[in-house]
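**Student:** Sequence below, structure please.
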Amino acid sequence: MLAFKRALVALDLSEMDLQLLQFLAQHYQALGIQKLYALHIMPDFTEPSHPDLDFQKRFAPESPVDERVELAIKARVEEVFGEAPGLDIDIEVREGKPYEKLLHWTKIKEADLLVMGKKRLSEGSGITAKRVARNVHAAVLLVPDGAGAEIANLVVPNDFSENAARALHAALALSRAMKGQPVHSLHIVDLPPGHYYNRSSPDRGYLGMLMESARLAAGKFRDAQGIADDDIVDVFQENNRNNLAAHIIRYAADQQDSLLVMGAKGHTPFETFLFGSVTERLAQSIEGQPLLIVR
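**Tutor:** Just a heads-up that it's a prediction; the model follows:
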């Protein structure tokens, strides 16, 4: 079972909050969350930018703004979670630069998992999915605006690396903790550009050799990781989009109610440099499906 025992969810008093809380209410047990911090960060307590808070400041100034925010968040949390057996929830309202404070409090609270929304349009807070995913120490769960709370499939891009193995084991643990949802191990075969002119026979020639090699590597990978053949759905596809992130997103979108699970490296300077490419592009581009980045 996954054990993201301490999780922090970033809230901003928008409609996105309800979506994040509903997702967590449905899956906190499968994720192994025992302690949840609901964090809202305001740049300046003396100048609340949210219309509701500004109204209350003018017509009900006797209550400090941070306490009003805490009460508003508490009411929504209680509405969504109800009793929530086995889960302890704290509301945190802090002042400062949102991006910096988000990383700071994720570290201070020793969170194993950071949960945040990904809106279609940025609202200028400086908190971008790509930026946070690169720099936070914890695993990250991104829930895009409009994504549903249901999970019917788990999709793990697999390049047979240690990161992919970590992501695959996380997906299998989630599947076991939920309803046994199928776990798709997606391997995308890159064909060198010089061979793209001849793709009319995908099962023959150089591409056929690459596909066969990938299948053999997948078998060795499963054996090394102690994963049975029927534990996962092996998928092998040609990178006909010439863009790995776009291909992964398209495959996930074709699966009903999918959750993408990716592995990421740690935080030495070299590992941060390597983090880039596919995982960062997914964090930046994902729209319809939640994305879990495990470390």
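
**Student:** rest of the way, CA atoms for contacts and neighbours
**Tutor:** Fine.

**Student:** What ranges does this protein have for its helices?
**Tutor:** Along the chain, counting by DSSP state H, helices occupy 15-31, 51-59, 65-81, 98-108, 129-135, 162-177, 205-225, 244-254, 269-275, 277-285.

**Student:** between those helices, which gets nearest to Glu238?
**Tutor:** Nearest to Glu238 among those is helix 205-225; the distance by Cα to Cα comes to 8.3 Å.

**Student:** ok now that closest one, how far from the chain's centre?
**Tutor:** Counting by Cα atoms, centre = their mean, to the nearest Å, helix 205-225 is centred 28 Å from the centre of its parent chain.

**Student:** what comes into contact with it?
**Tutor:** For helix 205-225, the surrounding residues in contact (Cα atoms under 8 Å, 6 or more residues apart in numbering) are Phe160, Ala165, His187, Val189, Leu191, His195, Arg199, Pro202, Ala228, Asp229, Phe236.

**Student:** go on, stretch 257-277?
**Tutor:** For stretch 257-277, contacts defined as Cα under 8 Å, 6+ apart pick out 134-135, 137, 148, 150-157, 163-168, 170-171, 252, 279, 289-295.

**Student:** and if we set it to 6 Å?
**Tutor:** With contact meaning Cα atoms under 6 Å, 6 or more residues apart in numbering, stretch 257-277 is reached by 151-156, 163-164, 167, 252, 289-295.

**Student:** on that earlier part again, which among the contacts of helix 205-225 gets closest to Val143?
**Tutor:** Closest to Val143, out of all of those and judged by Cα to Cα, is Ala165, at 22.6 Å.

**Student:** Identify the residue nearest that closest one in space, chain neighbours excluded?
**Tutor:** Closest residue in space to Ala165, ignoring its immediate chain neighbours: Gln225 at 7.2 Å, by Cα to Cα, 6 or more residues apart in numbering.

**Student:** Report how many residues lie close to that neighbour.
**Tutor:** 14 (other Cα atoms under 10 Å).

**Student:** one more, for comparison:
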Amino acid sequence: MNTLKRIMVGLDLTEMDDTLIRYTAFLCSISEIEHVYFIHAEKSLDVPDEVLESMPNGMPADEKLRTALVEKVESHFGSDSRVQIDVQVVEGTPLKELLHWSKVKHIDLVVVGRKFRMRGSGVLAQKILRNGRVSVLFVPENEGTILNHIMVSVDFSDYSLMALERMLNSSLLRPDVRITCLHVYQVPTGYITLGIHYEDFDKRMQGFARNKFEQVLARFPALKDRATLRLVKQENEDDVGELIMVECKRAKADMLVIGAKGKSAAALFVLGSVTEKILRFNDDIPMIVYKKKDEEIGFLDALLGND
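**Tutor:** As a prediction, the model looks like this:
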């Protein structure tokens, strides 16, 4: 079952749009994505003349912007009619509009840019992630179009296994795509109390992880011939986000996949999750954060005023 049929791409009229459109076209070419919504939200469509001067005359601001975006999208997608394309320009707060339309259109994945040097703060992408409902793909500003090796961060929780299952069912996995399941573990300080040597406890923790991985392979038979387990020990002073990104780069992964627990509206601005720690260190690898759509009411309904 393909769990990746309808995606939404947030555009902001910066150089990042070219990267996002190009990468989205690449994903569509290797998968069974059926519908892509490109959406740009302006707080006010009373757009300055200098922004519109190179666009067709005799049109309202939203139509001028949409015409320009349609041309840019078509330049990357060409005449491929297999994927249905919808380009929209709407008025309103970008965060609220993207969340609203992702719910209305039953979007499986929102694609956003991960900026570092380009114009714009890139804060919107992280705010979308925090809403607690929609899965998000972060695309770095200089990303190329390749997907031969996917790394999935696995702690054997329900959330990481959900992410693994969603990836397996996403249609992004061509037969030649390799999967590495990355597990970061720690040696608990309890080994002292139990009278066990550190090295022995370390081996026990690795053995525990390998046993868990065998259970994962039994649950997802499709992984048996293409997935490997990569174990990394986290020392007390290590940042788990940095560790995961170092391993991704060391393994030359083309994409990182993680599962994240949703947050309620009350916890919206609480930082420190593993996801956000990874984002701090990830400047060049596309990353999908899968979430459970029906986990809780959360921030989206609080923002939109729904009961």
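
**Student:** ok so, going back, need the max-distance pair from the contacts of helix 205-225 of structure 1.
**Tutor:** Across the contacts of helix 205-225 of structure 1, the longest distance by Cα to Cα is 34.1 Å; it joins His195 and Ala228.

**Student:** First-to-last residue distance for stretch 173-189 of structure 1?
**Tutor:** Taking Cα to Cα, to the nearest Å as the measure, stretch 173-189 of structure 1 stretches 26 Å from start to finish.

**Student:** and that stretch, how far from the chain's centre?
**Tutor:** 15 Å.

**Student:** Of all the residues in that stretch, which ones are buried?
**Tutor:** Residues 173-175, 177-178, 181-189 are the ones in stretch 173-189 of structure 1 that count as buried (16 or more other Cα atoms under 10 Å).

**Student:** Which residue in structure 1 aligns with Ile146 of structure 2?
**Tutor:** By TM-score structural alignment, Ile146 of structure 2 lines up with Glu150 in structure 1.

**Student:** mind listing what its match touches?
**Tutor:** By Cα under 6 Å, 6+ apart, the contact set of Glu150 of structure 1 is empty.

**Student:** ok, 10 Å please
**Tutor:** Neighbour list for Glu150 of structure 1: Phe23, Gln26, His27, Gln256, Asp257, Ser258, Leu259 [criterion: Cα atoms under 10 Å, 6 or more residues apart in numbering].

**Student:** Any of those residues buried? List them.
**Tutor:** Buried members of these, counted by 16+ other Cα under 10 Å: Phe23, Gln26, His27, Asp257, Ser258, Leu259.

**Student:** Nearest to Met116 of structure 1 among these?
**Tutor:** Set against Met116 of structure 1, the nearest of the buried ones among the contacts of Glu150 of structure 1 by Cα to Cα is Phe23 (10.9 Å).

**Student:** and the residue nearest to that closest one when sequence neighbours are not counted, how many neighbours does it have?
**Tutor:** Counting by Cα to Cα, 6+ apart, the nearest residue to Phe23 of structure 1 once its immediate chain neighbours are dropped is Ala149, at 4.7 Å. Ala149 of structure 1: 21 surrounding residues under other Cα under 10 Å.

**Student:** Assess the claim that Ala149 of structure 1 and Leu20 are in contact.
**Tutor:** Yes. Here Ala149 of structure 1 lies in contact with Leu20, judged by Cα atoms under 10 Å, at a distance of 8.6 Å.

**Student:** Identify the contacts common to these two.
**Tutor:** Counting by Cα under 10 Å, 6+ apart, the residues touching both Ala149 of structure 1 and Leu20 are Val143.

**Student:** that older thread, and of the contacts of helix 205-225 of structure 1, the nearest to Val9 of structure 1?
**Tutor:** Ala165 (26.1 Å).

**Student:** and the counterpart of that closest one in structure 2, what does it touch?
**Tutor:** Aligning on TM-score structural alignment places Ala165 of structure 1 opposite Leu161 in structure 2. Shown in contact with Leu161 of structure 2 (Cα under 10 Å, 6+ apart): Val152, Ser153, Val154, Asp155, Met167, Val216, Arg219, Phe220, Ile258, Gly259.

**Student:** wait, which of those residues is closest to Met118 of structure 2?
**Tutor:** Nearest to Met118 of structure 2 among these, with distances taken as Cα to Cα, is Ile258, at 25.5 Å.

**Student:** roughly how far apart are the closest one and Phe156 of structure 2?
**Tutor:** 11 Å.

**Student:** Looking at these two, which is more packed in?
**Tutor:** Ile258 (24 against 15).

**Student:** Residue in structure 1 paired with that one?
**Tutor:** Under TM-score structural alignment, Ile258 of structure 2 pairs with Met262 in structure 1.

**Student:** I'd like the helices of structure 1 as JSON lines, with distance to Leu114 of structure 1 appended.
**Tutor:** What follows is the helices of structure 1, written out as JSON lines (distance: least, Cα to Cα, whole Å):
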{"stretch": "helix 15-31", "distance to Leu114 of structure 1": "11"}
{"stretch": "helix 51-59", "distance to Leu114 of structure 1": "26"}
{"stretch": "helix 65-81", "distance to Leu114 of structure 1": "17"}
{"stretch": "helix 98-108", "distance to Leu114 of structure 1": "7"}
{"stretch": "helix 129-135", "distance to Leu114 of structure 1": "9"}
{"stretch": "helix 162-177", "distance to Leu114 of structure 1": "16"}
{"stretch": "helix 205-225", "distance to Leu114 of structure 1": "27"}
{"stretch": "helix 244-254", "distance to Leu114 of structure 1": "21"}
{"stretch": "helix 269-275", "distance to Leu114 of structure 1": "17"}
{"stretch": "helix 277-285", "distance to Leu114 of structure 1": "13"}
